[in-house]
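K.L.:
Predicted structure and sequence below. I'll ask about it afterward.
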Amino acid sequence: MSRPAPKTLRKDVIHNRAALLDAARAVFADHGLDAPLDLIAEKAGVGRGTLYRHFADRTELALAVLEADVADLGRRTADQGEAPETFFWFLDRLAEDMIRNAGLAGLVRNVRSPDALTPLRQSLMEAGAAPLARAQAAGLVRKDLRPMDIRLIATLLGAGFQGADEAERQAVSQRTRALLMDGLRPRPEAS
């Protein structure tokens, strides 16, 4: 499914959106998902109307934060180069993002329209597809993994965070990564 070509936006519109995303990321991290949206607008240096021109509601704003983070992860992953080990770097950064955005996961689970998650899922698969293919070609991970499996990996990396404090999220993430790495190893061919 291709996305329509983006419209040319004024610099202030682009700046305001970026400021709102940065503010939302910080406010949600500091105050939780129930933080007043007015606080986000204030931190971004814009009015409430500007916030609502960009995002219809809290869920749309949370999804936009996650989409921006996945797009950033994709850029950072591409910057790592062509080494087959980049897939593991990608998974570690994804796990860190999952820890940082743990509070947003609950909101995403409650998204009513499955189509609303399509861009986020697609971006995640695109970010990891090339590193996955290189790791497979080098024999570092099992051959039967597909880019769609990156969604499953992300789900596993974000599991177990509900109600957990920072230290517990770190511990759960480390254990999940250890189990995942074992499951990603190539399997001996059946004889």
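P.N.:
Structure received.
K.L.:
Going by C-alpha atoms from here, please, whenever you check contacts or count neighbours.
P.N.:
OK.
K.L.:
Give me the residue at the spatial middle of the protein.
P.N.:
residue 70 (4.2 Å; CA atoms, centre = their mean).
K.L.:
for it, what are its contacts?
P.N.:
By CA atoms under 8 Å, 6 or more residues apart in numbering, the residues touching residue 70 are 120, 123-124, 127.
K.L.:
second one coming, line it up with the first:
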Amino acid sequence: MPEQGKSVPGERKPNLGPSAGPSNRKALIAAAREIFAEQGFDAPLNAIVKRAGVGQGSLYRHFPDRLELGLAVFDENLDALEGVAAEPDASLARLLDTIIDQALVSTGLIDLIWRHRRDERVEHIGARLRTVIVELLERDRAAGRIGGHVGAADVELAVTMLADVVARSDPAERQIVARRARNIFRAAFAPRPDQTAVKSVATRSSAPGTSA
């Protein structure tokens, strides 16, 4: 018997009218996150409705189609990334780790974004992520944690590749693949040896009257 005050997954909630709108929406997003992680983005929507404990009509009032529902879940992921960027000790390394954690349980959402990447409703995802990347890139450069050769476009590409390779790996190997990919990008983004001294020596060697 369930504890008093706690709902059971799939149990229909009492009809509270319009006042239930925000809580129903939240329940649908939470259920969609779980179902998409378990069954992929093509999971039946009625499974999400049942898990959320709401009526079918509530689903379509809040989310006219599958893409809108998936984007709502993905927006919560972006909220988390923006939360990481807001922390005083935030870094791109921490951002990539968070993205890996999300990718490991959100493979269906990554598939969603890829399928609908040309849909104008998806454009805001790239814009929000780009803002976070630029902010952390500037912070890492100032702290000397990342090489000057790395630009925002490089980090965006790394994020896309990282999420995609994790999503498309065998579930049993995703943790290992994610760690390997993460180490590759860490090495690629690391500050490179200072070339100032080398250039100085080369300049002196080529100066008139300088012997080899």
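P.N.:
Here it is on my side, so go on. Please read all numbers here as calculations on a predicted model, not as lab measurements.
K.L.:
of the contacts of residue 70 of the first structure, which stay in contact in the second structure?
P.N.:
Listed in the original numbering, the contacts of residue 70 of the first structure still in contact in the second structure are 120, 123-124 (both residues aligned by TM-score structural alignment, their matches' CA atoms under 8 Å).
K.L.:
Just give me the closest of these to residue 106 of the first structure.
P.N.:
Nearest to residue 106 of the first structure among these, counting by CA to CA, is residue 120 at 15.1 Å.
K.L.:
which stretch of helix or strand covers that closest one?
P.N.:
Using DSSP states H and E, residue 120 of the first structure sits within helix 118-137.
K.L.:
Mind giving me the packing neighbours of the helix or strand following that helix?
P.N.:
Counting by DSSP H and E, the next helix or strand C-terminal to helix 118-137 of the first structure is helix 149-158. When contacts are defined as 3 or more CA pairs under 8 Å, 6 or more residues apart in numbering; DSSP states H and E, helix 149-158 of the first structure sits against helix 86-100, helix 118-137, helix 166-184.
K.L.:
make it 7 Å
P.N.:
Applying 3 or more CA pairs under 7 Å, 6 or more residues apart in numbering; DSSP states H and E, one finds that helix 149-158 of the first structure makes contact with helix 86-100, helix 118-137.
K.L.:
want to throw these into CSV with distance to residue 191 of the first structure?
P.N.:
Shown next, in CSV, are those (distance: least, CA to CA, whole Å):
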stretch, distance to residue 191 of the first structure
helix 86-100, 29
helix 118-137, 21
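K.L.:
Can you tell me which of the ones you listed is nearest to residue 106 of the first structure?
P.N.:
Comparing these by CA to CA, helix 86-100 comes nearest, at 11.8 Å.
K.L.:
ok, how many other residues are close to residue 157 of the second structure?
P.N.:
The tally of other residues near residue 157 of the second structure (other CA atoms under 10 Å) stands at 10.
K.L.:
Map it across to the first structure for me.
P.N.:
In the first structure, the residue paired with residue 157 of the second structure is residue 152, using TM-score structural alignment.
K.L.:
again with residue 94 of the second structure
P.N.:
Applying TM-score structural alignment, one finds that residue 94 of the second structure aligns to residue 89 in the first structure.
K.L.:
Of the kept ones among the contacts of residue 70 of the first structure, which is the most crowded?
P.N.:
Most surrounded of those: other CA under 10 Å gives residue 124, at 23 neighbours.
K.L.:
For the residue mapped onto that one from the second structure, give its distance to residue 78 of the second structure.
P.N.:
Counting by TM-score structural alignment, residue 124 of the first structure corresponds to residue 129 in the second structure. Taking CA to CA, to the nearest Å as the measure, residue 129 of the second structure falls 7 Å from residue 78 of the second structure.
K.L.:
about what we covered before: if we go by neighbour counts, what in the helix holding residue 120 of the first structure is buried?
P.N.:
119-136 (16 or more other CA atoms under 10 Å).
K.L.:
Now that helix on the second structure. Mean distance?
P.N.:
Mean deviation of helix 118-137 of the first structure from its aligned counterpart in the second structure after superposition (mean CA distance after the TM-score superposition for the first structure): 1.5 Å.
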